[in-house]
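**Q** Provided below for reference: sequence and predicted model.
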Amino acid sequence: MAYDVARIRSWFPSLESGWAQFDGPGGTQTPRQVGDAVASVLTGPLSNRGTIGLSEQRAEEAVHGFRLAMADLVDGDPRGIVQGRSSTQLVYDFSRHLSRDWNAGDEVVVTRLDHDSNVRPWVQAAERAGATVRWADFDPETGELPVEAVTGLLSDRTRLVAVTAASNLVGTQPDLPAIASAAHEAGALLFVDGVHYTAHELPDISALGADFFTCSPYKFLGPHCGVLAARPELLETITPDKLLPATNAVPERFEFGTLPYELLAGVTAAVDVLASLDPDTTDGASSRRERLVASYAALHEHEAALAARLAEELATLPDVTVWSRAARRTPTVLMTFDGRDAEDVTRRLAEEERVLAPSGNFYALEASRRLGLGDDGGLRVGLAPYTDESDLERLLDGLRGALA
């Protein structure tokens, strides 16, 4: 296992700006390989998918390559990979598809830990169907979402449980396999928001127990779009509204209009970049999934070391409250400051250190309110594959200055 952060940083033209980027949870910087892949498809021969001309073949190859790459990333089936404009759009789409069969008396479980994109679509779908929404609460003192907080709400009327694999606000990673087991025993489907999780942990959707798993490539070095993964046989049971001449094949029946071929190529390139984070995997002897396993292990070790240093230093700073407290969490830290507005600290870091660490609730509105932070939230620091010690030092120096 190896991790050469200087090698990885050389792939990112944006880092030449001199800014230290801690906004990864909102979207990572983009490596040159991804930009080149997007440009190559967009400016080369390109037309609608087909098998006759080169332009048709290139479009077909972009779609096929995307499904294979994402299947490798989540350890799923290429026939179960659905592309969308964003994860939010995909959740809204599937909330409409699935809620068609809901009736009064049916129940849906959502959590206060989740990003609103895995809360509001289900709440609104339940309201339309006359179904009951049950709220699973997390512990604001520990940041943990106990398994019992979810499983205690299940009944034989539960149709769906929506839960995050990792909180984008405080990093908490719930025990999804245990939640999935209980949900399935109750006859419910499990819809997992994996947007923040996938940037730090290699997904295995079968091991997690996810019936549906969403993620956003721009959170893990790719272009702006969304992806949903599910079992093809489950997708076959869902019939969306679609145009009459549009294919009814899975997964294409869920993808409306012409696909963004250039973005699909960019996603494939991003997965390949992730698979090469450990330079020992670049000999081509291993499968892409095996290279991803090794590279994520190296990434995890790198981020864990930086996160430990960050936690140690934050503990020495006065007037700082750290809200990321769960035993198992991503290297994402939400903090607030006694007597200081988080947005002011964000602004000072930017102006004096060229450090970007945004403040807000980051659409985890229920979580921010449950923590007692209202709609304002706090300042969030997120690590990424290109974060290095010098970035961390600048962040810490800026925080010391702001709090002096």
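**A** Noted; the coordinates are in hand. Residues are numbered from 1 along each chain as shown.
**Q** CA atoms for contacts and neighbours, from now on please.
**A** Noted.
**Q** could you pull up the contacting residues of the closest residue to Thr111 other than its chain neighbours?
**A** The spatially closest residue to Thr111, leaving aside those adjacent along the chain, is Ala136, at 4.5 Å (C-alpha to C-alpha, 6 or more residues apart in numbering). Contact partners of Ala136, counting by C-alpha atoms under 8 Å, 6 or more residues apart in numbering, are Val109, Val110, Thr111, Arg112, Ala149, Val150, Leu153.
**Q** tell me which element the fifth one is part of?
**A** By that I understand Ala149. helix 147-151 (DSSP states H and E).
**Q** same thing with the second one?
**A** Remark: Val110 resides in strand 107-111, with elements defined by DSSP H and E.
**Q** tell me which strands and helices that strand is in contact with?
**A** On a contact count with 3 or more C-alpha pairs under 8 Å, 6 or more residues apart in numbering; DSSP states H and E, strand 107-111 meets helix 120-129, strand 132-136, strand 158-164.
**Q** adding distance to Ala199 and neighbour count, write the contacts of Ala136 out as TSV.
**A** Listed next are those as TSV, based on distance: C-alpha to C-alpha, whole Å; neighbours: other C-alpha atoms under 10 Å:
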residue	distance to Ala199	neighbour count
Val109	25	25
Val110	23	24
Thr111	21	23
Arg112	21	22
Ala149	26	17
Val150	25	25
Leu153	30	17
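**Q** try this one next to it:
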Amino acid sequence: MPFDVDAIRSRYPALAEGYLHFDNAGGSQVAAPVADAVADTMRAAVSNRSTAFEPGRRSGEIVAAARHALADLLGAVPRGVVLGPSATALTYRVARALAGTWRPGDEIVVSRLDHDANVRPWVQLAARAGVTVRWAEFDRATGDLPVAQYERLVGARTRLVALTAAGNANGAAPDVAAVAAIARAAGALTYVDGVHRTPHVATDVAALGADFYVTSAYKWSGPHLAAVAADPALWERLRPMKLAPSPESVPDRFELGTASFEQLAGVIAAVEHLADLAPATPGLDRRGRLRESFAEIQRYESALLARLHDGLASLSGVSLLPAPARRCPTVSFRLADQPPARTAALLGERGICVSAGDYYAYEYFEALGLRDSGGAVRASLYHYNTEAEVDALLTALSELA
């Protein structure tokens, strides 16, 4: 059966307002079942976790169900899923725990393709620990992150390799599995930023070889909540700072304070929503349904991306930032000598939402020499976008050009 985008769009109440959303890399719109789950949980008797009474048991069940849902989404183990308020907060939390195991003279490897949330925490803590930072560079001509460079960057003193599963500036999807294999052979851990990749491609943490994989639910139709998945045995080796009476068990000891139970209910609903976006083979479990949904999502979004990319390439005055064929549906560009913020504002006046600036891809735009002049304009697709919307964006840009 074809991917029914009209039926899917009907599940997103915000789309009825009529804006054209090409700002999805900054956060998708929320699916109706997610909003309902959050609201229903806030209306119900849900107390802090306790086994003594039903409202307390409900919150514990919500937390457990959220871990299972995220495990299905990522191909992880529920006990290995650590929950938190954002990918940035969780990465800092993991970085502090790992930095406690580093010694002067150790090394880490970060990349200039990454969002700063997977760069700055490592760089800052490396400086405190006397650890050397080595940089993986992206190819300026292709926009890709070459694997070969990791053979010389990773060595016996490397403790961590941090890289993105998809660059949020140009969509480039590096060969994470190949880099992770190099890191593992040297005895190093791999921390993978999956925030930009998870909404578009079926995720299998084990196949990627990621020791840690972080994702944010608000990028895939959910609430503002994040999670890091890792092998429970790896979490057991780490001792984070925490309150004395808070749990010692994994994964709870990495989660600070009381969980947002209503948002966790939203995460569960978001995963279920994603699993139901395409007709599934009868008898599949949720993990299998997610794989089939994402196969259709990827096929649909790839066609939209081709239409958008080819249309932008044909417009006079539009300069596309380089991106490889292996990518997520994201395009960055500049319109002649117009400041990107001005382009975004003019499109915004027409009800077309795009991002402008460096989108926290700080090192990427510094390396290109574009950050001081405003970065670029970013159009990022999601499975509720349509061909008609892509054509409307292209028409608007043609008129602005």
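**A** Yes, it's here. Keep in mind that what you see is a predicted model, and the values were worked out from it rather than measured.
**Q** tell me how many other residues crowd the counterpart of Ala37 of structure 2 in structure 1.
**A** Counting by TM-score structural alignment, Ala37 of structure 2 lines up with Ala37 in structure 1. If you count neighbours by other C-alpha atoms under 10 Å, Ala37 of structure 1 ends up with 19.
**Q** what segments of structure 1 are strands?
**A** Using DSSP state E, the strands of structure 1 run over 20-21, 81-84, 107-111, 132-136, 158-164, 189-193, 212-215, 226-230, 320-322, 332-337, 355-356, 359-360, 378-382.
**Q** want to try TSV for these, with distance to Val5 of structure 1 as columns?
**A** Formatted as TSV, the strands of structure 1 follow (distance: least, C-alpha to C-alpha, whole Å):
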stretch	distance to Val5 of structure 1
strand 20-21	14
strand 81-84	31
strand 107-111	36
strand 132-136	39
strand 158-164	29
strand 189-193	28
strand 212-215	25
strand 226-230	27
strand 320-322	27
strand 332-337	19
strand 355-356	18
strand 359-360	26
strand 378-382	16
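**Q** closest one to His64 of structure 1 among those strands?
**A** strand 81-84 (10.3 Å; C-alpha to C-alpha).
**Q** which strands or helices does that closest one pack on?
**A** helix 54-74, strand 226-230.
**Q** before we move on, back to that, same list (the helices and strands packed on strand 107-111 of structure 1) but as TSV, adding distance to Gly50 of structure 1.
**A** As requested, these are exported to TSV (distance: least, C-alpha to C-alpha, whole Å):
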stretch	distance to Gly50 of structure 1
helix 120-129	35
strand 132-136	45
strand 158-164	37
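**Q** and among these, the most buried is which?
**A** Mean neighbour count (mean count of other C-alpha atoms under 10 Å) peaks for strand 158-164 among these, with a mean of 25.
**Q** Gln315 of structure 1 maps to what in structure 2?
**A** Actually, residue 315 of structure 1 is Ala. It isn't Gln. Checking TM-score structural alignment: Ala315 of structure 1 goes with Ala313.
**Q** spit out the contact partners of that match.
**A** Counted by C-alpha under 8 Å, 6+ apart, Ala313 of structure 2 has contacts Ser319, Leu320.
**Q** kindly report the same for Thr268 of structure 1.
**A** Thr268 of structure 1 neighbours (C-alpha under 8 Å, 6+ apart): Gly65, Phe66, Ala69, Met70.
**Q** which members of those residues are the farthest-apart pair?
**A** The widest separation within those (C-alpha to C-alpha) is 8.6 Å, between Gly65 and Met70.
**Q** out of the helices and strands packed on strand 81-84 of structure 1, the one nearest Gly187 of structure 1 is which?
**A** strand 226-230 (16.9 Å).
**Q** mind listing residues that contact that closest one?
**A** Under C-alpha under 8 Å, 6+ apart, the answer for strand 226-230 of structure 1 is 71, 74, 76-77, 80-90, 210-217.
**Q** tell me, how many residues neighbour Leu284 of structure 2?
**A** Residues near Leu284 of structure 2, counting by other C-alpha under 10 Å: 12.
**Q** aligned counterpart of it in structure 1, please.
**A** Alignment note (TM-score structural alignment): Leu284 of structure 2 maps to Ser286 of structure 1.
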